[in-house]
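Colleague: Here's my sequence, what's the structure:
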Amino acid sequence: MGHKHSSLDEILAEDMHHWYNKFMKESPSGLITLFELKCILGLQGMNKDASSYVDQIFYTFDMDGDGYIDFVEYIAAVSLLLKGEINQKLKWYFKLFDQDGNGKIDKDELETIFTAIQDITRKYDIVPEDIVSLIFEKIDVSGEGELTLQEFIEGAKGHPEIMKMLKKMMDLTPVLVIIVEGRRNMIKSK
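Modeller: All right, here's what the predicted structure looks like:
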C-alpha cells in the first residue's frame, strides 16, 4: 500500500472490507494469537516491560477471554481507541494499566506501561516518571498511592493537562500504521 496516513481518522475511514482483508491476510484462520500479534507488529525480542505491555493489550482486546482476537474484537478495539467517547477510552486505559487486576492502579503499574509504550513506539518525548508524578499529584487527592477507576476517570477529566499527556502517550497511530501498511519488523533488534 505505499501511501502514508496522516491521522487516525484516515486509517479508520478505510472501508470495512479493506480492514477485513488485511485481518484475514495476516491471520487466515480469522483468529489472532498473542504470538501472531507480536509477529504482525514486528515486536519479537522486546524487553520484558514492552512484552508485558503487548500481552496486556492482547488480553484487553480479547474481550471474551478465549485466547484469541477475532475480527469483531479487533475492530471493536480499534474503533474504541480511535473513536470512543472519553469515558470509554479512560475505562480501557484503566483496564490496561491495572496489570494485576486488583481494581486499582499504582505508580509502578503506570510507569511500567508508559515505559513499555515508548519502547514499542520509539517516541521518547515524555518522561514516564514525569507524567506518573503529575497524575498522582493531581488525581490521588487522598495520597493512598493507588487510583480506583472512578478516581482515575474523574481526575483525568478534571485536569486537561493530564488528558493531553494521556492522549499523547496512548497514541497508537504507529501500531495501526504497521497493521494498515502490512509492514513487519519495523522495530529492529538493537
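Colleague: okay, CA-based contacts and neighbour counts for the rest of this
Modeller: Fine.
Colleague: by contact count, what packs against the helix or strand where Ser51 lies?
Modeller: Assigned by DSSP states H and E, Ser51 falls within helix 48-61. Judged by 3 or more CA pairs under 8 Å, 6 or more residues apart in numbering; DSSP states H and E, helix 48-61 is in contact with helix 34-40, helix 71-83, helix 86-97, helix 107-121.
Colleague: Now do that helix and helix 107-121, the angle between them.
Modeller: 90 degrees (axes from the mean of the first three to the mean of the last three CA atoms, to 10 degrees).
Colleague: returning to what we had before: can you put the helices and strands packed on helix 48-61 in TSV and add distance to Val177?
Modeller: As requested, the helices and strands packed on helix 48-61 are exported to TSV (distance: least, CA to CA, whole Å):
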stretch	distance to Val177
helix 34-40	11
helix 71-83	12
helix 86-97	20
helix 107-121	11
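Colleague: I'd like the distance from the helix holding Ser51 to the chain centre, please.
Modeller: Between the centre of helix 48-61 and the centre of its chain there are 9 Å (CA atoms, centre = their mean, to the nearest Å).
Colleague: List the buried residues for that helix?
Modeller: Buried residues in helix 48-61, counted by 16 or more other CA atoms under 10 Å: 49-61.
Colleague: do the same with stretch 63-79
Modeller: 63, 68-71, 73-78.
Colleague: Any figure for the gap between the most far-flung residue of the chain relative to its centre and Glu151?
Modeller: Of all residues in the chain, Ser142 has its C-alpha farthest from the mean position, at 27.9 Å, by CA atoms, centre = their mean. To Glu151, Ser142 is 10 Å away according to CA to CA, to the nearest Å.
Colleague: hang on, the earlier thing: mind putting the buried residues of stretch 63-79 into JSON lines with distance to Trp19?
Modeller: Formatted as JSON lines, the buried residues of stretch 63-79 follow (distance: CA to CA, whole Å):
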{"residue": "Met63", "distance to Trp19": "19"}
{"residue": "Tyr68", "distance to Trp19": "18"}
{"residue": "Ile69", "distance to Trp19": "14"}
{"residue": "Asp70", "distance to Trp19": "13"}
{"residue": "Phe71", "distance to Trp19": "9"}
{"residue": "Glu73", "distance to Trp19": "13"}
{"residue": "Tyr74", "distance to Trp19": "10"}
{"residue": "Ile75", "distance to Trp19": "8"}
{"residue": "Ala76", "distance to Trp19": "12"}
{"residue": "Ala77", "distance to Trp19": "13"}
{"residue": "Val78", "distance to Trp19": "11"}
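Colleague: quick one more, to check against the first:
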Amino acid sequence: MGKANSKLSREELKELHHRTRFEKSELQQWYKGFIKDFPNGTLDRNEFRKIYKQFFPFGDSSEFADYVFQVFDVNSNGQIDFKEFIVALSTSCRGETEDKLNWTFRLYDINQDGFITYEEMLCIVEALYKMVGTMVTLPPDEDTPEKRVKKLFDAMDTNRDGKVSLEEFKEGSRNEDSILEALNLYSGLV
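Modeller: This next block holds a predicted model:
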C-alpha cells in the first residue's frame, strides 16, 4: 500500500474516504504520519504494545494490546497496514454506536465463532483490569474481573445458553451505561 510513497494514491484515497469518516486531506495527513513512524508501511505487535504502554503507563497493557491488535489486523498477517489502522481508528473515534458495538463484539469474540463465552469475556476484562492498574477505583460489585464479568454476562445472556450473540451483546451494551461511556471514550479525539 504505497510503502515508499508519502502520499496515498488517488484510488487508495477514494477507497479510504468511502470506508472511513475522514476527509481526504485528513487521510493524507494520517498516512504521512504513519509512514514517518513506520517507514516499512506496517505496524507489528511489539510496536502496537509500545503505543498502548504510552497511554497506560501505570498498568500492564500488553495483553489487552494483543487482543486489540487481533481486531485491527483484519487479514491476520501479523501486521497492521495503514488501511487496517485508519479504518479501525475511524470506527473507534468517529463511528456510530452501532459500528463501535460491532467492533467491540469482535474484540470479545476471541475465537471468532460469532459468540462471546464467559471465558472470552473474562480474558478481555482481566486484561483491561491489568491495563488500568490502580488508575480506577471500582465499586465493590465490580472490584474483580470475575465480579464484573458475572454481572455483565448474566445481564447479556438473555436466553441463558452460556454464550452471548451479537444481538444479545448489542442489547446488553445499550442497557449498560459504563459500556456506552467506554464506547464513546475516544469520540472526537481525532
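Colleague: Got a TM-score for the pair?
Modeller: Here the TM-score for the pair of chains, by TM-score structural alignment, normalised by the length of the first structure, is 0.67; 157 aligned residues with a CA RMSD of 3.0 Å.
Colleague: re the thing from before, just the buried residues of helix 48-61 of the first structure now: which is nearest Thr33 of the first structure?
Modeller: Checking the buried residues of helix 48-61 of the first structure against Thr33 of the first structure by CA to CA gives Phe58 as the nearest, at 8.4 Å.
Colleague: Relative to Met24 of the first structure, how far out is that closest one?
Modeller: For Phe58 of the first structure relative to Met24 of the first structure (CA to CA), the value is 18 Å.
Colleague: for Phe71 of the first structure, same thing?
Modeller: Distance, Phe71 of the first structure to Met24 of the first structure, by CA to CA: 8 Å.
Colleague: joint contacts of these two?
Modeller: Taking CA atoms under 8 Å, 6 or more residues apart in numbering as the criterion, Phe71 of the first structure and Met24 both touch Gly30.
Colleague: show me the contacts for the counterpart of Ile32 of the first structure in the second structure.
Modeller: Mapped onto the second structure by TM-score structural alignment, Ile32 of the first structure lines up with Leu43. Leu43 of the second structure makes contact with 79-81 under the criterion CA under 8 Å, 6+ apart.
Colleague: The aligned partner of Asp73 of the second structure in the first structure - nearest residue in space that isn't next to it in sequence?
Modeller: Following TM-score structural alignment, the counterpart assigned to Asp73 of the second structure within the first structure is Asp62. Among residues not flanking Asp62 of the first structure along the chain, Ile69 sits closest, at 5.2 Å (CA to CA, 6 or more residues apart in numbering).
Colleague: Closest one of the buried residues of stretch 63-79 of the first structure to Trp92 of the first structure?
Modeller: Out of the buried residues of stretch 63-79 of the first structure, the member with the shortest distance to Trp92 of the first structure (by CA to CA) is Ala77, at 9.3 Å.
Colleague: what's the distance between Arg174 of the second structure and Thr97 of the second structure?
Modeller: For Arg174 of the second structure, the distance to Thr97 of the second structure - CA to CA - is 9 Å.
Colleague: Apologies, that question was intended for Thr104 of the second structure.
Modeller: Distance, Thr104 of the second structure to Thr97 of the second structure, by CA to CA: 10 Å.
Colleague: who's more crowded, the two?
Modeller: In this view Thr104 of the second structure and Thr97 are compared by other CA atoms under 10 Å, and Thr104 has more residues nearby, 19 against 16.
Colleague: give me every residue that touches that one.
Modeller: No contacts exist for Thr104 of the second structure under CA under 8 Å, 6+ apart.
Colleague: And it, how far from Gln70 of the second structure?
Modeller: 12 Å.
Colleague: what do you get for Ser76 of the second structure?
Modeller: Counting by CA to CA, the gap from Ser76 of the second structure to Gln70 of the second structure is 7 Å.
Colleague: Also Val190 of the second structure?
Modeller: 22 Å.
Colleague: Ok, Asp157 of the second structure next?
Modeller: Taking CA to CA, one finds Asp157 of the second structure at 24 Å from Gln70 of the second structure.
Colleague: Quick check: next helix or strand after the one helix or strand His17 of the second structure maps to?
Modeller: Secondary-structure assignment from DSSP H and E places His17 of the second structure in helix 10-19. Counting by DSSP H and E, the next helix or strand C-terminal to helix 10-19 of the second structure is helix 24-37.
Colleague: Contact partners for the counterpart of Phe97 of the first structure in the second structure?
Modeller: When the second structure is aligned by TM-score structural alignment, the residue opposite Phe97 of the first structure is Tyr108. Neighbouring residues of Tyr108 of the second structure by CA under 8 Å, 6+ apart: 116, 120-121, 124.
Colleague: Return the residue of the second structure aligned against the residue farthest from the centre of the first structure.
Modeller: Match for Ser142 of the first structure (TM-score structural alignment): Asn159.
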